[in-house]
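In: I need the structure of the sequence given here:
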Amino acid sequence: MRAWRASNKQNQTAVASLLGITQQNLSQIEKGTRPVSLELRRKLVELLGIAPEDLGLSSGQARSFIASDDASPHIAFSRFQWRNQRRWLNQHRSELAQLAVNLYPAEYRVPRTPLISHPEWVAAGPVELSTLNLTLSEQPHPVVVDGSESETEPVRPLRVGTTHFERYTSVIKHLDPPTLFESRPSYRLLSADLVTNKFEFGLAAYFDKLDVSEALGHELARACMDKGIPTDPAQLRGQLPFRDLIGDPFDPARRAIIPAITTLTIRLRRYPAEPSFLLHWRDPAKVATAAGVYDVIPAGEFQPSSVALWDRTNDFDIWRNIVREYSEELLGEPEFDGTRTQPIDYDNWSLYRELTQARQDGSVGAFFLGTGMDALTLAATMLTVVVIDDDVFERVFGDAVRYNDEGEIVAVGGGTPTEGIPFTAECVDRMLSSEPMASPGAACLALAWKHRDQLLGF
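Out: The predicted structure follows:
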C-alpha cells in the first residue's frame, strides 16, 4: 500500500476514504500491525488497480514466493516498482520501439519499421530458402555481456535483503510468469554472409536471449515512464547504461544473438480476390516477448524441438522450423516441447511432406529477406515469407484455429481467420503506420510489399 501511494502520489487520508476505512487503520496496515482481510484485498485490486499477485492473491510459484519474501517494505516496494514498469513496458512496446529506432544511425533502419539491421544483413531481393547454407558449431563461444552486469541492477528488483535477482528471467519467473516460459536450447548466430548465403550458428539457451533483450526494453521503459516518451531520443542520454554497454548491436562475439524466425504468410487468393496475409494478436498473458502487439504468423524461436543431442542437427533447418510453427500456431497441434524421445520424422510427417512437395511443384514459395533486430530489445529475427497457392492453402490450412497458445489469429469483418488481411497498399500502410505491430512482423510486411512483384510472381 505504501508503495502504491508513493508511486501515485496519494496521501493516506484520500486512499482511506476511497477504501471506506479510517486513516488510522490504513496507517496500521502499512506498518504491518493490522492484518488485511480478503475483502479489503479485493477492493485494492478493483479500486486501485493493484495486481492480485502484489497482494498475495495469485497461485503457484508467484504466490509462495511473494508470501515468504515480500514482508520487508523495501523489498515489496522494489518489486512493486518492477511490476509497474513491466506492465507499462508491455502497454507501450510499439511506441517505445519507434523511439528506440532513432537511437541508431539511419543506415541501420529498415524503412517504415522499428527494426534495425546491418546493411549487409538485408537481401537485395527475396532469396529462395533452399539456397541458404547453414553450418552448426557445437563448441563453446564466450560472450562479453550476458545481462548479469551491474548496469542491469535497476531493472532487477530485490530478491532478499539487499541482493537483487541475478538475471532478468529469474524476475519474470517469480514475479510475472506468462503461460509460455521455459528455457530451451536455441541456435545462436555467429556470422552471416548474404554474398555467399552462408550462415554459421552455435548453441545457446533461450533465456540467454531474454536476459539481455527484455532487460534492454525494461531499461528504456523505466527511463520514459514518469515523464512520458520523449520526441527527441537525445533526452535519454546517460539514462541507458545497459544499452551503452552493449555497444555494436551486430557484434555476435559481444553478446549471444539468438534469432527467432518470423514468417509472413501470403495466400494467393483466386482471381479477382486480392492476395491476403495472416495476422496474429500476441496476448500479453501468454507470451514473454513481443506482447500486446500484432505480428505476422507463424513466428517462433529458431531452436531444436527437444534437448536431445540428435535434435540439434535434425531440426537445424529454417524450413523445418517454419513448418513446426505452422502446425502449432495455425493447426493448434501440441508444441514440440522436448518430451519426445525420438527425433521428428520429417519425411513421414504428412504436413511437412505436403508443404515440401508443394514447394517442389511450384505452388508454395519460401523466401528469406534478411536478419534484423527489434530496436527496443535488440532481439534478432530472421525474416521470411511463404507464398501459398489458394488450393494448397485451403487443403492444408482450411481448418486453422482462431485461438492458439500465444494469442488470436485476426479475422476481418466476421470472416474466418484463414481469409486473412488483404495484401493491398491500404492495408499494409495501415498496419505499418497506425497499428501496434511487432518490429519483425512490420519488417516482413514492409519488405514483402517492396518486393511484391517477385514474391507474387514466383
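In: CA atoms for contacts and neighbours, from now on please.
Out: Noted.
In: let me see the contact set for the residue nearest to the spatial centre of the chain.
Out: Nearest residue to the geometric centre of the chain (CA atoms, centre = their mean): Thr289, 2.4 Å. Counting by CA atoms under 8 Å, 6 or more residues apart in numbering, Thr289 touches Glu214.
In: pretty sure it belongs to a strand, no?
Out: No: under the criterion used here (DSSP: H, G, I helix; E, B strand; the rest coil), Thr289 is coil, not part of a strand.
In: how far away is it from Gln357?
Out: In this view, Thr289 and Gln357 are 33 Å apart by CA to CA, to the nearest Å.
In: please apply the same query to Ser213.
Out: Using CA to CA, Ser213 is found at 37 Å from Gln357.
In: let's see this one next, to set against the first:
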Amino acid sequence: MAEHASNTRLVALRERAGLSQDELARALSDLAGGSVAVTKKTIGRWERGDVACPVPLYRRLLATFFGCAPGELGFTDPAGGDEHPHSGEASAVAVDQHRWCRTRAALAGRRHALAAAAARFYATDYTVPGADGSGAITTSAWIPPTPVELSAMRIAYEPEAPAPSIDGSEPPSIGVRPAHAATTPYRRYSHAIRDLAMPRLFENRLCFRLTGIDWNTQSLRFSTMGFYDGVDINEGLAHELAAAEAPSTETEHPHLPFRSHVGDPFALSRRAVLGAIGTLTIRGGTAPSMVLHHRDSHRVAGGGSLLHLMPAGLFQPSSVHPQALDQDFSLWRNIQREAVEELLGDTTCGGDGSPIDYEQEPFAGMERARARGQIRVYCLGVTLDALTLAADILTVAVIAPEVYDDLFAVTVTANDEGHIPTCRVPFGPDSLTHARSLGAVSPGATAAIGLAQQHRERLLDESPPSRPVE
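Out: Next up, the predicted model:
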C-alpha cells in the first residue's frame, strides 16, 4: 500500500500562525459561521495527507484564513496537477474523492426525486394514503389498524440481539466508497463523510436499533447500534442511486449492486436500522394546525433540503452516561427532548452532558399536560424512506391550544438542523397541498400527514385518554 505524503506546506502555515491543530479547527469552524464543523482530527488528516484534497469549501476556508491562494495550501489539485510533490497515485485518489464529493453535494438537492424513483423498486402490500410519489414505503404488518396511544405501547430492549448480516463494508458497496489510498477505498461510507464532507451534526453516538414490530401486541423491539452503522447503509444507498446512470425507461432499474445486496427492505435482521422518531405536532382546537421543519443539508447527514416532521430525531439516549441508557429508553421522553431542542432551541440535550432531569421544566409541564389529556400522543406506524431505507417511527402529538401556546410561546426560527417555516400549516383535507407549497416534503412527513388525515376524527377527539398515562 502506498504511504501518504505529509502536507508539509499546510503544517508550516499553521505553525507560522502559532496555532495548534485544535485552535485552527475552531478558527475555521467560526469562520464558516457554523455551516460546517472542523475538528482537530480533520486537521490532522489533512496534514498527514490522509485526505489528498479536501472539498472546495474547506480549501476556501483555509485560503481565506491564511490569506493565500488555494494552490498554496499544499493539497493535490483535483483536476490532476500536483500542488505539492505527491505521487501520481495520490493525484488519482484526489480525483476519485473529488468525484465522490460532487455526487454527495448533488444528492442534497435530489433526495425527493430519488426517493420517488427508488420506491418503484419495491413491491409492497400497503400504500400510505396520499403518499404516492413521496418515496415512503411500508408493509401492512408495520401499520396498525388505528393509531395506538403511546401509553398503550410496549417497547422491549434486546441487548443480545444478533448482529445484522451486512454492515456496508462488503464488496457490493465498493462503488460508493471513495479511494482512501491508491489501492484502498474507505472501509466505511461514514468515514468518507467525516473526512471529506462532514456536516455540522455528525457524531457516532449510541442509538437504539429497531429489531422488531408487532402490532398484535402493540410492541416494538430494539437493540443498540452506532449512528455511523446506519449512515454506512442509508447514505451509501442514496449515493449509489444518485451516481447511477438514469434508466432509459420507467420500468428499467439502473445497475445498483449495493441495493441488490441489501435486499428485502423490511428484513430488520439483515441491516442495522436506525429507529428515528418523527412526530407530527398538531395544535388542536377549532382551527388545528401543524408545524414543519426545513432540514439544512449542510447541517445534517441525512434528509437535508426537505421539509420534515417536528420534532424528529434518532431514538437514542440523551447522554453518554450509562444512567441515560435506562432512563431514556422511552419514546415519549425522546419526543420531549427533541421538542425542547428543535422548537425552543435548548441545546442541553446534545449528548455529551449529564443525563436529562425530567422533573425539571419544561419536561415536567409536558408530563402534567399529558396526564390531564391535554397532550395526546399516538403511534401511526413505521415507514421507510425508499432512497435510504431509513426507518421513521411515526407519531402524532395533539396539543390543546392553550397548552401549546404556553409551552411554545417563544419558539426559535432556526436551530442546529435548519429553519422553521414562519407560518403554521393548517391540518385538514388539504394539509399536504399546503405543506408542498413550502417545499419538497420528506417521505416520513408525507406518510405521517397522510395517516393522520385518515384518522383525523379520532385524533382531534377531545375526550381524555382511554387509559392512564404511565
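In: now what about the TM-score between them?
Out: For these two chains in superposition, a TM-score of 0.80 is obtained (TM-score structural alignment, normalised by the length of structure 1); 390 aligned residues with a CA RMSD of 2.4 Å.
In: coming back round to it: distance of the residue nearest to the centre of structure 1 from Ala380 of structure 1?
Out: Following CA to CA, the distance that separates Thr289 of structure 1 from Ala380 of structure 1 is 12 Å.
In: and Val382 of structure 2? What does it align with in structure 1?
Out: By TM-score structural alignment, Val382 of structure 2 lines up with Thr371 in structure 1.
In: which residues in the stretch 51-200 of structure 1 form strands?
Out: With DSSP state E, counting those that start in this stretch, the ranges of strands along the stretch 51-200 of structure 1 come out as 115-116, 122-128, 133-136, 158-160, 163-164, 185-193, 198-205.
In: and for the counterpart of Pro172 of structure 2 in structure 1, the neighbour number?
Out: With TM-score structural alignment as the criterion, Pro172 of structure 2 lines up with Glu151 in structure 1. Glu151 of structure 1 has 17 neighbours, counted by other CA atoms under 10 Å.
In: element containing Arg5 of structure 1?
Out: helix 2-8 (DSSP states H and E).
In: how about residues contacting that helix?
Out: Asn11, Gln12, Glu30, Ile50, Ala76, Phe77, Phe80, Gln81.
In: if you rank the residues you listed by neighbours, which is first?
Out: The most neighbours of any of these, using other CA under 10 Å, belong to Phe80, which has 23 neighbours.
In: next, count neighbours for Glu170 of structure 2.
Out: A count of nearby residues for Glu170 of structure 2, using other CA under 10 Å, gives 12.
In: distance of it from Ala369 of structure 2?
Out: From Glu170 of structure 2 across to Ala369 of structure 2, the span is 49 Å (CA to CA).
In: His164 is in contact with Arg156 of structure 1, correct?
Out: Yes: with contact defined as CA atoms under 8 Å, Arg156 of structure 1 counts as touching His164 (5.9 Å).
In: so these two - more neighbours on which side?
Out: Remark: of Arg156 of structure 1 and His164, Arg156 carries more neighbours, 26 against 19, as counted by other CA under 10 Å.
In: residue contacts, that one?
Out: Trp82, His164, Phe165, Glu166, Arg167, Tyr168, Val171 are the contacts of Arg156 of structure 1 under CA under 8 Å, 6+ apart.
In: show me where the stretch 101-250 of structure 2 has its helices.
Out: Applying DSSP state H, counting those that start in this stretch to the stretch 101-250 of structure 2 gives helices spanning 111-119, 189-196, 227-243.
In: quick one: which of those helices is nearest Ala27 of structure 2?
Out: helix 189-196 (17.8 Å; CA to CA).
In: most packed of the strands of the stretch 51-200 of structure 1?
Out: Scoring the strands of the stretch 51-200 of structure 1 by mean neighbour count under mean count of other CA atoms under 10 Å gives strand 115-116 as the most buried, with a mean of 30.
In: with structure 2 overlaid, how far apart is it on average?
Out: Its aligned residues in structure 2 lie a mean 1.1 Å from strand 115-116 of structure 1 after superposition (mean CA distance after the TM-score superposition for structure 1).
In: what does that strand correspond to over in structure 2?
Out: Under TM-score structural alignment, the match for strand 115-116 of structure 1 in structure 2 covers residues 136-137.
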